[in-house]
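Q: Any chance you could fold what I've pasted below:
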Amino acid sequence: MDKIARDNIPDELYRVAPEVFDHMPTKFLDGFRSPCWKVKSKLTCLPSFMLTGVGKCGTTDVWDKIVAHPDIVVSDKEPRWWTRLRVGRDRGLDKSYPLSWYANQYNNLGKAISEARDSNKAKKLIAGDGSPSIFWDNIEWKTTLTAACQNLTTPRYVLADVIRTVLPKTKILAVFRNPITRLYSDYNYANRSCTPAFFHDSVTEATRIFSSCLASSTRKECVYKYFTEIYKNSLHHKLPKERPGMNMNPIKRLFKGYYSLFVPDWLKAFPRDQVMFIRMEDWHSECTTMLPNIYQFLDLEPLSKQNTDEICNKTLKNSTPGMNAKGPMLDTTKQLLDKFYAPDRKDLAQILNDDRFLWND
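A: Here you go, the predicted model:
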C-alpha cells in the first residue's frame, strides 16, 4: 500500500476541504499508476493527472488529443467537483456532492483495470480530470477561515495544497493563452450578441473598478477580494447595463488572465517535475512535437509518429463559433488590455523563466 502521510495537517488547511480530508483514503494499492483502493469488493480509482488552466485557453482540444492515448481511460472532461460540486456551488445545485460521487465518475477506470487480461496493461491505465477551474477557483476561501484569520487578505492555503496533500503523485498540466485574446474569446463565448464596442465599454469600466482597488492593495489582494464580491454580483450595478440574453460582469473574467498570481501556489505545493505549463498558441502550431512531450510527462508509452499525426490532425475542439462575425477587438481595447496585463505577463515570464509567456509574438 502507498501510504499518504496526513498527520498534523494545519487546521487552516483542513478547513479548506474537510470533506476531502475526512473521506479520502490514506492508503492506495501498490503497483497501479492510478490512486486506487477497494470499497468492499469494488476497485475504486481517482485521476492521476489534472488538465487545468482558464476557460478559452484550449483545454478542450488538448484534452481531446491527450485522452486519445490507449492507456488513458476516457471520462467526462469536467466533473468540476473540486471547485464547485464538492461545496454545492453550481447552477441549480441545492446540495454538495461527496467524494464517493467524484470517484463514481471514474468507474470506467476501475472497471478497465479489473477486467484487463494483461496485468501489466492494467497497472498502466490512468484517467484525468480536465476541469480548468481547478487552477484558479478558490472562491470559497473566506468562508473556511476561523474568526482569528478573518483579517487575512489572501489565503495561506488553497486547492493546490489540498490536492498535493491527498493525491501527492498527481501530475498537473496548465494551459494558458495570451490573456487579451483569451478575454475576448471568453466574453464572446458567454455573450453571443456582444459587439466590439460593447466589449470595449465593459472592459473600460471593469479595468477602472479593478484599478481603483490596486491604488491601495496588491493585485493578489484585489483578486481575492473580488472572489467573494463578484460572484455575489455586488459589482453588477457598476457595469454597463445588461443586454437581453447576455452574461454580464466582465470583471470576473478579467482577473482570470492574471496567471502569475495562481502559478506560485502550484509550484509551492508540487515538485516542479510534476507541473507542466503549455501555451495555447504553441499547441495549435506544434501539436506533433508537444503531444509526445505531454505523454512522456504523464509517464505514458510513446506512440508512433503516424498515430501522433492522426491525433493532432483531428478537428479543433470547442472553438468559439461566429466570433469573427462580430468583428475584431477594437485597437483601443487592445491597448487598454495590453497595459492592464503587462505586469502579470512580466511576472509570469520571470516565474517560469520563459519569455514566451510575455506574448510578444
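Q: Could you use CA atoms for every contact and neighbour count after this?
A: Will do.
Q: Find the helix or strand that L173 is a member of.
A: strand 171-176 (DSSP states H and E).
Q: so how far is the next helix or strand after that strand off the chain centroid?
A: Using DSSP H and E, the next helix or strand after strand 171-176 towards the C-terminus is helix 179-190. Between the centre of helix 179-190 and the centre of its chain there are 16 Å (C-alpha atoms, centre = their mean, to the nearest Å).
Q: who does the helix or strand just after helix 179-190 touch, helix- and strand-wise?
A: On the C-terminal side of helix 179-190, the closest following helix or strand by DSSP H and E is helix 196-214. If you count contacts as 3 or more C-alpha pairs under 8 Å, 6 or more residues apart in numbering; DSSP states H and E, helix 196-214 packs onto helix 219-230, helix 251-254, helix 331-352.
Q: for comparison, sequence B:
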Amino acid sequence: MSTVYVRDINSRMARRRLFLITLSLFAAIMIITTFTFYLHDDKLNSQFNDEGSSLKNEGPYKTHGTVLQYATTKGHFTDETLTRYGANLKLNLRHRCPEGSLMMSAKANSYRHGKGKTSKCPKVFIIGTKKGGTTSLYQYLSMHPDFRGIGTNNTKWVGETFYFAQRYGKISLNSYLNLFPKKKMSGDASVDNLLHCKAPFRILKTCGGRDTKVIILLRHPVQRYVSNFMMRVVGRAYKLHSNSSSIHDQLLHDIKLLNKHLGASDKVYPHRASEWNKLLCLFECCQNILYEGLYYVFVMNWLCNFPKENILIINSEEMFWRPAFILKQVLDFVGLKPLSTDSLYEITSHVYNKGVKPFLPQHHMSSDDQELLLSYYSIFNDAIFDLLDWKLNWS
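A: As a prediction, the model looks like this:
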C-alpha cells in the first residue's frame, strides 16, 4: 500500500510539474508575441510620425520657455505652426466652391454675419475628425474658468450631442439648447458635424455665423483609420466588431460600401480633387471608416458654407506633441482670456480618450492594405496640403 501511495504522489507531482512548465511556456510565448506586435506598431507609428512631421519641436514638455511663443498679426498665426485660420485660405481655381454651395444663396448669406434663430447656442463647435484629439481639446477648454463643457465626467460622449447631423428634426431645438449652461461659454464636440453635408448650414441657420466658432482637427488618415477600427473592436457601442474582427476585412467592406453607393447615384470615385462634391452627401448611407478620412471633401464643404474667418484648422499630431501650445491658440481664437504657462501645461498634462494599440495579428494593417487605403486618399491628401500649405507627407 505504501509503495502504491508513494507512486501516486510522484505521479501527481510529475503532472503538476508538467502543467506548470507548460503554463510557463505558454505565458512566455504570449509575452514574446505581444512584445513583437507592439514593437511592430511602435515602428509603424514612428514611421508615420517621422514622415508626417515638419515640426522641429521635440515634444510638448521640452524647451518649456519657447514652445508657447507664437506670433500673431491681426489675428493670424505665423507659419511656425500648422494651425490655420479659414480666413487665410484663398480659394483659387484649384479649390473653388461648386455653384450649388449654400453660401452663395441669399438665404444663407443672411445668416453668415448675423444671428440665427436663437442666441442660446453653444459658441464653440469642435467638429472632428474622429480620433483626432477632439475629446482632449474639449476637456482642456472645459478646464478654463470661463468655459463649461457638457458630459466631461462621461468618458464616452464628452461634449457630443449628435444634434445637427443625426438628431436634427428628430428632437426639439429646446431639448438641445437645454443641454448647455446659460451663464458661461460652452461648446459642442459632435464629430459627425464635420462629415454631414448639411451640418454647416443647419448650424449657420440656427446659431448664426457671426459669433459661432468652428474647430477642425485633422490627423494622419491611415493612423486615424487604425485608431477608429480599434475603438470599434474594444468599444461596447459597436456590436458587429470583436477581437476576431480583421482590419483587412473592414477595409474591403468599406471600399465595397463606398463604391456601392457611388454606383447607386451613377457616380464613380473621382480622379481629380476638383470633383470633391461627388463624395459630399454620403454620410447617412455610407458611414464607414474609409469615408471619414476624406478630409478635403468635408473641409471644403465647411469653407464653402460657413464664414471662413470663424473656422480654425489644427493638425492633430501637432496638438499631440505640444498641446499647451495649441490650447493657447484655441483660447485666443474662441475669445477666452489667456492662461499662464504653468496653467496651460497643467491642463494639458492628461490625454483623454486615449486610443489602444493593435494587439492581435488581425488588428495590424499590412503594407499592401496601407497602399490600398492611400490609393483612395492620395489625391485628397495632396489637395488638403495645397489648401492648408502643409509641408507634410501622409504616404
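Q: re the thing from before, so for F297 of the first structure, which of the helices and strands packed on helix 196-214 of the first structure sits nearest?
A: Each of those was checked against F297 of the first structure via C-alpha to C-alpha, and the shortest separation belongs to helix 331-352, namely 17.0 Å.
Q: superposed on the second structure, where does that closest one end up, distance-wise?
A: Between helix 331-352 of the first structure and the aligned residues of the second structure, the post-superposition mean distance stands at 1.4 Å (mean C-alpha distance after the TM-score superposition for the first structure).
Q: Output the helices and strands packed on helix 196-214 of the first structure as JSON lines; include the columns mean neighbour count and distance to W359 of the first structure.
A: Listed next are these as JSON lines, based on neighbours: other C-alpha atoms under 10 Å; distance: least, C-alpha to C-alpha, whole Å:
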{"stretch": "helix 219-230", "mean neighbour count": "19", "distance to W359 of the first structure": "20"}
{"stretch": "helix 251-254", "mean neighbour count": "20", "distance to W359 of the first structure": "17"}
{"stretch": "helix 331-352", "mean neighbour count": "16", "distance to W359 of the first structure": "8"}
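Q: related to what we said a few turns ago, what helices or strands is the strand holding L173 of the first structure leaning on?
A: Partner elements for strand 171-176 of the first structure (3+ C-alpha pairs under 8 Å, 6+ apart): strand 49-53, strand 275-279.
Q: who does the last one touch, helix- and strand-wise?
A: Here strand 275-279 of the first structure touches strand 171-176, going by 3+ C-alpha pairs under 8 Å, 6+ apart.
Q: what range in the second structure does the strand it packs on sit on?
A: Using TM-score structural alignment, strand 171-176 of the first structure lines up with residues 213-218 of the second structure.
Q: so how much does the matching stretch differ from the first structure once superposed?
A: Its match in the first structure and stretch 213-218 of the second structure itself, once the structures are fitted together, sit a mean 0.7 Å apart by mean C-alpha distance after the TM-score superposition for the first structure.
Q: follow-up on the earlier one: I'd like the helices and strands packed on strand 171-176 of the first structure written out as CSV, with distance to P321 of the first structure and mean neighbour count added.
A: What follows is these, written out as CSV (distance: least, C-alpha to C-alpha, whole Å; neighbours: other C-alpha atoms under 10 Å):
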stretch, distance to P321 of the first structure, mean neighbour count
strand 49-53, 21, 24
strand 275-279, 21, 17
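Q: Would you mind telling me which of those strands is nearest W37 of the first structure?
A: strand 49-53 (17.1 Å).
Q: Show me what S319 of the first structure aligns to in the second structure.
A: With TM-score structural alignment as the criterion, S319 of the first structure matches K354.
Q: how about D338 of the first structure, what's its match in the second structure?
A: Mapped onto the second structure by TM-score structural alignment, D338 of the first structure lines up with L374.
Q: Looks like that match contacts D382 (just checking).
A: No. Taking C-alpha atoms under 8 Å as the definition, L374 of the second structure is not a contact partner of D382, at 11.1 Å.
Q: picking up where we left off before, report the secondary structure state of the match of S319 of the first structure.
A: Per DSSP: H, G, I helix; E, B strand; the rest coil, the secondary structure class of K354 of the second structure is coil.
Q: Give me the distance between it and G133 of the second structure.
A: K354 of the second structure is 9 Å from G133 of the second structure, where distance means C-alpha to C-alpha, to the nearest Å.
Q: So which of these two has more stuff around it?
A: Set side by side, K354 of the second structure and G133 show unequal neighbour counts under other C-alpha atoms under 10 Å, the larger going to G133 at 24 against 13.
Q: What separation do you get for the equivalent of that one over in the first structure and K38 of the first structure?
A: For G133 of the second structure, the aligned residue in the first structure is G58 (criterion: TM-score structural alignment). As defined by C-alpha to C-alpha, G58 of the first structure lies at a distance of 35 Å from K38 of the first structure.
Q: One more: S131 of the first structure?
A: Noted for S131 of the first structure: a distance of 25 Å to K38 of the first structure, by C-alpha to C-alpha.
Q: the more surrounded of those two?
A: The neighbour count for S131 of the first structure versus K38, taken as other C-alpha under 10 Å, is higher for S131 (23 against 13).
Q: which one is that one nearest to, not counting chain neighbours?
A: Leaving out its chain neighbours, the residue that sits closest to S131 of the first structure by C-alpha to C-alpha, 6 or more residues apart in numbering is E78, at 4.3 Å.
Q: What of C36 of the first structure?
A: Of all residues beyond its chain neighbours, the one nearest C36 of the first structure is C45 (4.1 Å), with distances taken as C-alpha to C-alpha, 6+ apart.
Q: I'd guessed L46 of the first structure sits against S100; true?
A: No. The pair formed by L46 of the first structure and S100 falls short of the contact definition of C-alpha under 8 Å, at 10.3 Å.
Q: So between these two, which is more surrounded?
A: When L46 of the first structure and S100 are compared for neighbours, L46 comes out ahead with 23 against 11, by other C-alpha under 10 Å.
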